[in-house]
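In: Next come a sequence and a model predicted from it.
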Amino acid sequence: MHLLLVDGSTFIFRAYHALPPLTRKSDGLPMGAVSGFCNMLFKLTDDLKGEDAPTHMAVIFDYSGKSFRNDFYPEYKAHRPPAPEDLVPQFPLTRAATRAFSILGIEQEGFEADDLIATYALMAKAMGGRTTIVSSDKDLMQLIDDEGTIRMLDTMKNRWIGPEEVLEKFGVTPDKVIEVQALAGDSVDNIPGVPGIGVKTAALLINEFGDLETLLARAGEIKQNKRRENLIEFAEQARISRQLVTLKTDVPVEHPLGEMERQPLTPSVLLPFLKALELNSFSRRMAAFLEADLDAFEPDPEFAAKSGTSNPGSEPNAGNGGENASDNSPAAHAETVLARIKAIPVNHDKYQTVRDEEALARWVEAIVARGHVALDTETTGLDNQQAALVGICLATEPGQACYIPLAHTEGEDDMFGGGKAEGQMDLVRAIEMLKPVLEDPSILKILQNAKYDMGILARYGVDLAPIDDTMLLSYAIDGARNNGMDALSDHWLDHRPIKFSDLAGSGKKQKTFDQLEISEAAKYAAEDADITLRLWHVLKSRLVAKKSVTLYETLERPLVPVLARMEARGICVDRQILARLSGDFAQRAAALEAEAHTIAGEKFNP
């Protein structure tokens, strides 16, 4: 038996963030995540051949609502924002898509998908089978074994994950992963851990003491004062964290493994479903793959657009959110998003300053879990081919942002010109840690004027992609006016960001960003990323309503990396030709001047 278990949430969110907005033409129903989900599901099953071909398969979904973990720790995942509103109606369609592909979809009240995956994986192992878990979720890495009977597959990076990859990520073997997670915590899931201990330190401690309980019992032996005090003070918090990260392997599952046996695709089920969703290109592709006549099948009435529903393209007020817009129209959705984002206060005191590797590692994990990140670079000037990188700011959710200072200076007025300020990461190491997520094709990077930041980061060896640009979103929607971040923030969010001149002054005495105090620079920089992310939510949701998707997705966005490369490469100039042209132009100008004087009968403008 080879059991293939797909982490449904990972597929859904990666499909949602990786693809541009897509709606069903007949009624405007959001369809991007469903389309991506179907393509990913088919590619997965088509790619796994030979020994990797599964005999049994299921897609495991998270059941909406709380899990048993909330019973003993109510704060678990409590601060997670709701799913994007245009994604919500697509959740049931992904379940239906799974069934249409002749695959069993499973979710169970009170348990998370990870618990079901853990239970089924061990059931298969007990029967002498092996399991492949299709996910990159770090929480599932505790299941990997040395025998190779349980392994993971990250389809976005086309990478198998085994014991060596787990050791590389956590610094420990798979059986010790929960010990490290208990200490390090997880800000994404609101798992507290022990303050001041990140993955790197946690791995060192577990490798030295063996497990969490032994470490806590011998905490008094720790030489570092603060670390020792935190381990003693937050011992119970670490134990609770261990409970939270430990996957349940004995869930009373409702579907036996026998129900997961692979079944062939059925044209009479799959093609009507795809036609109902109006995924026309994919429908034709699947019909060709199945050697079936697509025209022989009618759209599945259960999923087809109902008669009488409005086409957003014909709504008289679909572009402006007018009062006559349908509640389900793209315009109404855009107004809902705007109201939700504006209701979230901007609190500079909640922004974080990242000063070490452990803190940055937590932000990298949050980025991977969320699937997108807003970012901005802070530099010493406006020319991205000359300016030096001073810091990087990130935001994963509205109100959740940080600043990573890298090259701030102090003592600039002394005779030696100052040195590097304390409390900053090594620039090379920070870039090394961020580079994988900044280049990850499954993680969307959101920027304001992305071309500038792409030019900066390219000089540090980072090929930034894929990107969304709030400046270009605004341009595609409203034209060439008020596309700067401050103007957009004032217009859409009723918020005026901190001005650079308020911190750096103006005129000849204006400071460069590296000369600013880190504490003040952090508020300004983190706000940049936070506001950019908020604007992205607002503007991205308006693309469909304003009928600007094609302009943005086929022209404006694809041009950004092209223009960035052109700026970086410059143009080739032949100085000798320019010199000859200059001499020729000077002679011709003198001749024309003499001719003018002759016509006038006298010299003028001496």
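Out: Happy to help now that I have it. Numbers count the residues shown, from 1 in each chain.
In: Going by C-alpha atoms from here, please, whenever you check contacts or count neighbours.
Out: Noted.
In: Now do the strands for the stretch 101-250 of the chain: every range, in order, please.
Out: 104-106, 130-134, 150-154, 159-161 (DSSP state E, counting those that start in this stretch).
In: Please identify the helix or strand for Ala387.
Out: Counting by DSSP states H and E, no helix or strand carries Ala387.
In: Mind jotting down where the strands sit in the chain?
Out: Counting by DSSP state E, the chain has strands at residues 2-7, 56-60, 104-106, 130-134, 150-154, 159-161, 352-353, 372-379, 389-397, 400-405, 409-410, 419-420, 444-447, 467-469.
In: now these as JSON lines including distance to Leu457 and mean neighbour count?
Out: Formatted as JSON lines, those follow (distance: least, C-alpha to C-alpha, whole Å; neighbours: other C-alpha atoms under 10 Å):
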{"stretch": "strand 2-7", "distance to Leu457": "33", "mean neighbour count": "24"}
{"stretch": "strand 56-60", "distance to Leu457": "38", "mean neighbour count": "24"}
{"stretch": "strand 104-106", "distance to Leu457": "42", "mean neighbour count": "21"}
{"stretch": "strand 130-134", "distance to Leu457": "32", "mean neighbour count": "24"}
{"stretch": "strand 150-154", "distance to Leu457": "26", "mean neighbour count": "21"}
{"stretch": "strand 159-161", "distance to Leu457": "26", "mean neighbour count": "16"}
{"stretch": "strand 352-353", "distance to Leu457": "20", "mean neighbour count": "20"}
{"stretch": "strand 372-379", "distance to Leu457": "8", "mean neighbour count": "26"}
{"stretch": "strand 389-397", "distance to Leu457": "8", "mean neighbour count": "25"}
{"stretch": "strand 400-405", "distance to Leu457": "14", "mean neighbour count": "27"}
{"stretch": "strand 409-410", "distance to Leu457": "21", "mean neighbour count": "18"}
{"stretch": "strand 419-420", "distance to Leu457": "21", "mean neighbour count": "14"}
{"stretch": "strand 444-447", "distance to Leu457": "13", "mean neighbour count": "27"}
{"stretch": "strand 467-469", "distance to Leu457": "13", "mean neighbour count": "25"}
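In: Structure two is appended below for comparative analysis:
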Amino acid sequence: MTFGKGHHLHLIDGSAFIFRAYHALPPLTRKSDGLPIGAVAGFCNMLHRYVEGNTGPDAPTHVAVIFDKGSHTFRNEMYDLYKANRDAMPEDLRPQIPLTRSATEAFNIACKEKEGFEADDIIATLAVQARAAGGRCTIISSDKDLMQLVGDGVEMLDAMKNNRIDREGVFAKFGVYPERVVDVQALAGDSVDNVPGAPGIGIKTAALLINEYGDLDGLLERAGEIKQPKRRQTLIDNEEQIRLSRRLVQLDENTPLDFTIDDLEVRDPDPETLLGFLAEMEFRTLTKRIADQMGKEAPVIADAPAAPEAPLVADIPFDAEKYEQVSDADALQRWIDAIYEVGYVAVDTETTGLNEMTAELVGISLATEAGTACYIPLIHKAGASDDLFGSDDLAEGQMKVEDALRMLTPMLEDPTILKIGQNMKYDAKIFAQIGITVAPFDDTMLMSYAQHAGLHNHGMDTLSERYLNHTPIPIKPLLGSGKSAITFDKVPLDKAVQYAAEDADITLRLWQFLKPQLHSAQVTKVYETLERPLVPVLAAMERSGIKVDRDTLSRMSNAFAQKMAGLEDEIYEIAGRKFNVGSPKQLGEILFDEMGIEGGKKGKTGAYATGVDILEDLATEHELPARVLDWRQLSKLKSTYTDALQTHINADTGRVHTSYSIAGASTGRLASTDPNLQNIPIRSEEGRRIREAFIAEEGKTLVALDYSQIELRILAHIADIPALKEAFARGDDIHAMTASEMFDVPMDEMTPDIRRRAKAINFGVIYGISGFGLARNLRIPRSEAQGFIDRYFERFPGIRTYMDDTKAFAKEHGFVQTLFGRKIHTPNITAKGPHAGFAARAAINAPIQGTAADVIRRAMIRMPEAIKDLPATMLLQVHDELLFEVDQGHEEALITAARDVMENANDPVVKLAVKLTVDAGQGANWAEAH
């Protein structure tokens, strides 16, 4: 049939279906071979529902599912940063993408994609063709980029919400009609796709401007007429960028296609093909349902149980209206009685901020079973959140703080009641601020981390969507953003109850889902011995904080500024003129245009790229980029540390209180934030000096204990390298020994430069460094660096064997393991292209770095008991180092006790072939102690 008047084309956004399916179901694998199939299962269910639901007079006559083919399109040629900030595709989704194409074809629905173009371009071209032929087109998607097509017979359908989007719907979204959507998007930009737009102009302002000036060209031509100076200047300065943004968001309605709409005629599926595919995927339930509808015999799926259903906790509907506001002692007592009846409770706190040292407790939520939760508001204010003269009077319907806590404290501290939290360290610190020690507890974030490290993040929203198929109530609409943002105590009680109680409900359901899986995933021991016991240890360290001397930081800041000025003079002399050293654009012009250095590459904006990788490459042969790198390092030290650290000093304690993320890195390494104290560079003299500002209190000393080359020792054990094991046993200088082995230089003739090169290779190999990376580190030509690496593997062949074996294990199992059983998933290990090398290096490094992280975790967990009789406090962990504060006169006792714990932390679980050793130092400040 030739498409025309009376015909109806449906275009399904395939990517939207896939990602919705992926996030809607828990991870499923095919029983026979472990292939991930959760997204395929959801996709097939959605296609089946689509086919079943589109009958009758408005049914489509033509239909296609349109997919993206690859990530590189003509827009990347225009602008190399287009979509550059998109997260990498989840590794367990990657192998499912081709299967969604096969699923579409199995349902006998046309499946279309085109290299170099996005699915949206194909949809745009077909929609315009359908309109021109006099037919109708429905685009099944909620993608805002497609809204520019709506009108004259083209509409959109958000299938998830069953919401049709016409011209008025587009106006409600953008403030303009479809023909001007591109102009608004060009101004507002798009952070998701990394479309730059005009800085500081959002959708509302963009719509206002376009409606006033008619269109984008008119606006840009008359930008000088705009009264607001900042807005006027933004449009004038960024005209080229705005026009580029318009080209990026404008869909290509003339995409060259190798098919026509006539080829997309609706066709019934072939029973044998469809049922065969579903059976191959081992979707027993769906196979039987469709077979019954078709009147066919369902194929036998050998030894494959039905795809696991979401657990009961995910099937119980969420109903925010049912959550209870606890306003008096009688109601609270009923909850406490219910908690004692079951023996556990999910607990969550609401506070006035994210800094546990300064935040005030606003309310507490509890849940005892899925769907049954409450919120106990304590200090919500009576004034409306948008009331300019809002009262500080408390809202009605709240217990007195002291009354509620008096009733709750015995239960929160009761050893017979299990408290369940999501990121329990935060809530434990909030309670600790008011004298309550929460114990015992379980933490759903850490349960997920123990099972799924490397697969996804472990925040509550992610876990809820993934495992409970539920999107939590968002916080942003309640608090607002920017200058008008409010704190939670200003949120009206009815909304606060629904938001806060839901958090406890979700946490309880996640616990019911994740707890039983610890055993089947064989990570119970990891959770019980490495994750959960670390929480109170870190909470105590964070609350202790470390004293920082503001005057020292201020002096350093001035010294760095002077040194930067000196470097600038050197840079100007080499360049032959003055320029803004902090401007990448000006630097590029100096290097590649004026100095004629080869290797310059211009981006879409016309400026040369001068990122750190490029400068490190150039620094192996040229002086100017080397000096600029030195200047940039000083600039970063000044802004990130000597300036910013001063703002982190707590007004009450005079100390800096960092926060450790247990589940941040997949290998088990801790991450430090607000401020990050783990990234202070110690290779440069300036970086080391920053540690001088971290000081001991009067009458106390700082003591640092640092594992000596722990990762090299673990490598020697795991890869079974006799030469390394023997050198460690003898107490040799391991870098000098490596240099001697590699470069045939006797130990007594070793020079510092040769040892430095060997050290860079030793550590580089652990981190999977390439010839490129080593060349940058040593500032030598790549060929020479690669020669060093090749020689290293010749001298220590066991390392190459370890690397090959580890990669093979990762490819077969999808994860690697530390010596203590921690699983680190490697979803990208089968990737092709540029990601392949990175994934392989990460898989090789993970068992080494992860084992070292496990060792120091074990030491930290044992430390409080070991030093409890000493006047000492553990303050910081920086990867392989622990920092303590101790009363003067007790330094040696602390060093003896702490060193014993650290050097034997692997026992009795793992017997290492190489002894761990710990270096100790002490002083009035951190630099002296190191």
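Out: Received, thanks. Quick caveat: nothing in here was measured; it's all calculated off a predicted structure.
In: on that earlier part again, now tabulate the strands of structure 1 in a markdown table and tack on distance to Val88 of structure 1.
Out: Listed next are the strands of structure 1 as a markdown table, based on distance: least, C-alpha to C-alpha, whole Å:
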| stretch | distance to Val88 of structure 1 |
| --- | --- |
| strand 2-7 | 18 |
| strand 56-60 | 17 |
| strand 104-106 | 18 |
| strand 130-134 | 23 |
| strand 150-154 | 25 |
| strand 159-161 | 30 |
| strand 352-353 | 30 |
| strand 372-379 | 18 |
| strand 389-397 | 18 |
| strand 400-405 | 22 |
| strand 409-410 | 47 |
| strand 419-420 | 48 |
| strand 444-447 | 19 |
| strand 467-469 | 22 |
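In: And Tyr22 of structure 2, what's its match in structure 1?
Out: Mapped onto structure 1 by TM-score structural alignment, Tyr22 of structure 2 lines up with Tyr16.
In: contacting residues around the closest residue to that match other than its chain neighbours?
Out: Sequence neighbours aside, Ala33 is the residue nearest to Tyr16 of structure 1 in space, at 4.3 Å (criterion: C-alpha to C-alpha, 6 or more residues apart in numbering). Residues in contact with Ala33 of structure 1 (C-alpha atoms under 8 Å, 6 or more residues apart in numbering) are Ile12, Phe13, Ala15, Tyr16, His17, Leu19, Leu87, Gln90.
In: Filter those down to the buried ones.
Out: Buried subset of the contacts of Ala33 of structure 1 (neighbour count, 16 or more other C-alpha atoms under 10 Å): Ile12, Phe13, Ala15, Tyr16, His17, Leu87, Gln90.
In: quick one: which of these is nearest to Leu231 of structure 1?
Out: Phe13 (35.8 Å; C-alpha to C-alpha).
In: Tell me how far the residue opposite Glu233 of structure 1 in structure 2 once aligned lies from Phe43 of structure 2.
Out: Glu233 of structure 1 maps onto Asp237 in structure 2 when the alignment is built from TM-score structural alignment. Distance, Asp237 of structure 2 to Phe43 of structure 2, by C-alpha to C-alpha, to the nearest Å: 46 Å.
In: out of the two, which sits in the busier spot?
Out: For the pair Asp237 of structure 2 and Phe43, the greater number of neighbours falls to Phe43 (24 against 12), based on other C-alpha atoms under 10 Å.
In: now the more buried one: how far from Leu93 of structure 2?
Out: According to C-alpha to C-alpha, Phe43 of structure 2 stands 12 Å off from Leu93 of structure 2.
In: Grab the nearest non-local neighbour of the most centrally placed residue in structure 1.
Out: When C-alpha atoms, centre = their mean is applied to structure 1, the residue found nearest the centroid is His372 (1.4 Å). Nearest non-adjacent residue to His372 of structure 1, counting by C-alpha to C-alpha, 6+ apart: Leu444, 4.5 Å away.
In: show me what contacts the one you found?
Out: Here Leu444 of structure 1 is in contact with His17, Ala18, Gly371, His372, Val373, Ala465, Pro466, Ile467, Asp468 (C-alpha under 8 Å, 6+ apart).
In: Would you mind giving these as CSV with distance to Leu533 of structure 1 added?
Out: Below are the contacts of Leu444 of structure 1 laid out as CSV (distance: C-alpha to C-alpha, whole Å):
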residue, distance to Leu533 of structure 1
His17, 14
Ala18, 16
Gly371, 13
His372, 10
Val373, 8
Ala465, 16
Pro466, 15
Ile467, 12
Asp468, 10
